[in-house]
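Novice: predicted structure and sequence below. I'll ask about it afterward.
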Amino acid sequence: MSQYEFLAPCHFGLESVLKKEVMDLGYEIKQVEDGRVIFSGDETAFARANIFLRTTERILLKVGKFKAESFDELFEKTKDLPWENYIPKDGKFWVAKATSIKSKVFSPSDIQSIMKKAIVERLKQVYKLDWFPEDGEEYPIRVTFMKDEITIGIDTSGESLHKRGYRKLASKAPITETLAAALIMLTPWREDRILLDPFCGSGTIPIEAAMLGANIAPGINRSFLAENWSLAPKKVWYQAIEEANDVRKKDVQMTIQGYDLDGDIIKAARQNAALAEVDGYIHFQQRPLSELSHSKKYGFIITNPPYGERLEEREALPALYKEIGRVYANLDSWSMFLITSYEDAVKYIGRKEDKNRKIYNGMIKTYFYQFMGPRPPKKNIVLPGEE
């Protein structure tokens, strides 16, 4: 069985979460870089990585990596790559995205045009064709220049993997599904513990938690570009779906709650949860932060409160974060995890965080503050004959 290298991009600061996910799938980590994990796998990885990984934005099939300091060098080295190993005669191919950081070759549109010409020249020689119909499967190419070194991959996913298929309705500033999943995975939360999101919006954090707790594969209800590629036979997709159905927990019990001030967005959250097939695990309710309380101990708050990106919203943040601190103080055995770009959050919460992790949410630098509550007491195990 052939071996391939894959590139899995992620939010800056979450590489360790994605690395663990890839290793748990049984694939070998080749390299971890800022914002991506590179791993190797056989043909099953086309399907399993796309269907099972929760924290990557897409899976790219790595074609090559080289240094280029001029457009001529870019053309020749692109042409030298074995494109025929990936793109068939009728394949539709184009450079869908090019980014350049701290490199001499910096124009994205020129990079796209020159690389397309180089690939065409290569395939002309190999396939003995002067013209390509490009009416077959799609092979969008993505390239990244960093300090004159270019990494080239073909997108196997299509739409970004954060689009699980369940979020038809979204709140004004939603957190992505991939980021929500990663934040939950950074906490000690497990399905037997209470989880509460007091700023749930359209329900992304509660829904991702429920999917994680029930071990529902995030990509089980969507399609992918590589499904019809000859590199990834149909059988590997069928096997991955069968595996996803086998590992799903059917009888799990969870207590997950989502609150929001907006009644319409709570209705949207319920609809999204139903589409994700986790509505039975989550209780959504229209409720203000000031009424947040819980009779049970050792729960988790995992939330994405307002960032205050607009000036008028920012003026309201001190009072909001003071209120977060007040309600959390009344949940004395709970742990709280919140992501925000508001640098004074801890000052107004009124308690020093136990951990703080910097994560880039797009171009916004955010802080994932972690306030740890006490561990619950260990349950007494009753041995047979000791009842």
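Specialist: Nice, thanks for sending it over.
Novice: going by C-alpha atoms from here, please, whenever you check contacts or count neighbours.
Specialist: Fine.
Novice: pull the contacting residues for the closest residue to Asn221 other than its chain neighbours.
Specialist: What sits nearest to Asn221 in space, not counting adjacent residues and going by Cα to Cα, 6 or more residues apart in numbering, is Gly165, at 6.7 Å. Residues near Gly165 by Cα atoms under 8 Å, 6 or more residues apart in numbering: Asn221, Arg222, Leu275, Ala276.
Novice: do Ile38 as well
Specialist: Neighbours of Ile38 in contact, by Cα under 8 Å, 6+ apart: Glu5, Phe6, Leu7, Ala8, Ile29, Lys30, Gln31, Val32.
Novice: and these as CSV, adding distance to Ala118, secondary structure and neighbour count?
Specialist: Converted to CSV, the contacts of Ile38 look like this (distance: Cα to Cα, whole Å; DSSP: H, G, I helix; E, B strand; the rest coil; neighbours: other Cα atoms under 10 Å):
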residue, distance to Ala118, secondary structure, neighbour count
Glu5, 22, strand, 19
Phe6, 22, strand, 25
Leu7, 22, strand, 25
Ala8, 25, strand, 25
Ile29, 30, strand, 17
Lys30, 28, strand, 12
Gln31, 28, strand, 12
Val32, 29, strand, 16
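Novice: this is the other structure I want to compare:
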Amino acid sequence: MEKIELIATTTFGLEAVTKRELIDLGVEDINVENGKVYFTGTLRDIARANIWLRTAERVLVKMGEFKALSFEELFEKTKALPWEDWIPEEGNFIVDGKSIKSQLFSISDSQRIVEKAIVERLKTKYPIEWFKKSGPRYRVEVALLKDIATLTIDTSGEGLHKRGYRDRAGDAPIKETLAAAMVMLSYWNKDRVLLDPFCGSGTILIEAAMIGKNIAPGLDRKFDAENWDVVPSSYWSEEKIEAMRKIDHDSTLHLLGADTDKRSILRARDNAANVGLEDDIAFFMKDMRDVDLQEDYGVVITNPPYGERMGEREEVELLYKDFGKKFRELSTWSIYAITSNERFEELYGKKADRKRKLYNGRIKVDYYQFYGPRPE
């Protein structure tokens, strides 16, 4: 098995960032669609992509893609795929499904047909009638979109945003993958000051610290494919050893997190300590209006309250006005804020240099980017 087709799934709007990450990893034949980045790789790339991708949600093996207008067609074309190359006799294969604008709209029936087809295919290699499914997990998905069926196996297991450091999250946590993307889409680098004045449980700053120190986001967690016979265990150990070797232990970071909630600050400190970054980020309890900023050429990246609930909107809009008064006059700073409030530029008091549509969970948001000058 030399070359295989893989898919890195992403939040809508982050495909280009994930593509850039894959280019940096040296993979080939990259193609982008909504929420998916297709690429050609090797078995080792399964380990490398899971360990290193900061902005992807999952890494999938693409088993096949075909038109399916009937359940008979879905069964026969699924059965024709080489499932035995991946799933062993004791493999615990579970079939998930989704259907959008397709004649085969019954998700449960599609799942049942695909599972039956996989069983029939595996019987051609394993001389048994009943599969106990007592071994490693293989999450198969049948995704039907406009009558095209795409069949994949998930190599990641838990979503890649679950780095393992966030034991305690706040009331409105931002996904680690989105936080990393916000940093990667900014002008921040490890030599510049970074402030999050609404830091919550510290996710944006922890992701920035991991980028600044070149800490692989998947270094301290497990993946489903680590238990698969088809992917040699040596690939995982070698890639993790290489990732540890690449950590920059010498850089000094200037990361600041403020919040008015004491519990959030305590959570943030605990989360940073879980990655060994407690000395790299200063978390303190303070209203953003009172934060003292003395450095030039700093960067603000933040996820302020959105005011989605009734009764909160007026309070949040006042907060945005004060946020603008505080930061828009900092001529050498670059300011980045993500929010679902469509009046943000008006309330902030300045038009953004760039606005990017993203999603924070299921909430459609805009990432407002106000560029400062390059440091001298």
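Specialist: Okay, I see it. Everything numeric in this text was worked out from a predicted model, so none of it was measured.
Novice: out of the contacts of Gly165 of the first structure, who's the most crowded?
Specialist: Counting by other Cα atoms under 10 Å, Ala276 has the largest number of neighbours within these, with 20 neighbours.
Novice: ignoring the adjacent residues along the chain, who's closest to that residue?
Specialist: Distance criterion Cα to Cα, 6+ apart; nearest residue to Ala276 of the first structure, sequence neighbours excluded, is Tyr166 at 5.2 Å.
Novice: the one you found sits in which helix or strand?
Specialist: Per DSSP states H and E, Tyr166 of the first structure falls between elements, in no helix or strand.
Novice: Asp279 of the first structure versus that one, what's the distance?
Specialist: Noted for Tyr166 of the first structure: a distance of 11 Å to Asp279 of the first structure, by Cα to Cα, to the nearest Å.
Novice: what residues are shared contacts of these two?
Specialist: Ala273.
Novice: and Val278 of the first structure, how far from Tyr360 of the first structure?
Specialist: 28 Å.
Novice: oh sorry, the question was meant for Met211 of the first structure
Specialist: 24 Å.
Novice: which of those two has more neighbours?
Specialist: Taking other Cα under 10 Å, Met211 of the first structure and Tyr360 do not tie; Met211 has more neighbours (23 against 17).
Novice: so what's that one up against?
Specialist: Counting by Cα under 8 Å, 6+ apart, the residues that Met211 of the first structure touches are Ala217, Pro218, Ala276, Val278.
Novice: out of those residues, which are buried?
Specialist: With burial judged by 16 or more other Cα atoms under 10 Å, the buried subset of these is Ala217, Pro218, Ala276, Val278.
Novice: just these now: which is nearest Tyr342 of the first structure?
Specialist: Comparing those against Tyr342 of the first structure with Cα to Cα places Pro218 closest, at 29.9 Å.
Novice: that closest one - that's part of a helix, no?
Specialist: No - applying DSSP: H, G, I helix; E, B strand; the rest coil, one finds Pro218 of the first structure to be coil, outside a helix.
Novice: so it sits against Arg54, correct?
Specialist: Yes - at 6.1 Å, Pro218 of the first structure and Arg54 qualify as touching, with contact defined as Cα atoms under 8 Å.
Novice: so how many other residues sit close to the residue nearest to Ala276 of the first structure?
Specialist: Neighbours of Tyr166 of the first structure under the rule other Cα under 10 Å: 20.
Novice: need the counterpart of it in the second structure.
Specialist: Here Tyr166 of the first structure is matched to Tyr165 in the second structure, going by TM-score structural alignment.
Novice: now Tyr4 of the first structure
Specialist: By TM-score structural alignment, Tyr4 of the first structure lines up with Ile4.
Novice: so what's the residue count around that match?
Specialist: Quick note: Ile4 of the second structure (other Cα under 10 Å) scores 15 neighbours.
Novice: OK, contacts around it?
Specialist: Contact analysis of Ile4 of the second structure by Cα under 8 Å, 6+ apart lists Thr40, Gly41, Thr42, Leu43, Val61, Lys62.
Novice: rerun that using 6 Å as the cut-off
Specialist: Thr40, Gly41, Thr42 (Cα atoms under 6 Å, 6 or more residues apart in numbering).
Novice: so among the residues you listed, which ones count as buried?
Specialist: The neighbour-count test (16+ other Cα under 10 Å) marks Gly41, Thr42 as buried among the contacts of Ile4 of the second structure.
Novice: tell me, how many residues neighbour the nearest residue to Glu43 of the first structure once chain neighbours are set aside?
Specialist: The shortest distance from Glu43 of the first structure to any non-neighbouring residue, by Cα to Cα, 6+ apart, is to Ala232 (5.6 Å). Residues near Ala232 of the first structure, counting by other Cα under 10 Å, number 18.
Novice: corresponding residue for Ala232 of the first structure in the second structure?
Specialist: Using TM-score structural alignment, Ala232 of the first structure lines up with Val231 in the second structure.
Novice: and the strands in the second structure?
Specialist: 4-10, 28-33, 36-41, 56-67, 92-100, 137-145, 148-154, 193-196, 254-259, 281-285, 299-302, 334-339, 354-360, 363-370 (DSSP state E).
Novice: now those as CSV including distance to Arg328 of the second structure?
Specialist: Listed next are the strands of the second structure as CSV, based on distance: least, Cα to Cα, whole Å:
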stretch, distance to Arg328 of the second structure
strand 4-10, 32
strand 28-33, 35
strand 36-41, 36
strand 56-67, 32
strand 92-100, 44
strand 137-145, 45
strand 148-154, 44
strand 193-196, 14
strand 254-259, 18
strand 281-285, 22
strand 299-302, 11
strand 334-339, 8
strand 354-360, 15
strand 363-370, 9
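Novice: what sits closest to Ile216 of the first structure if chain neighbours are left out?
Specialist: Arg248 (5.4 Å).
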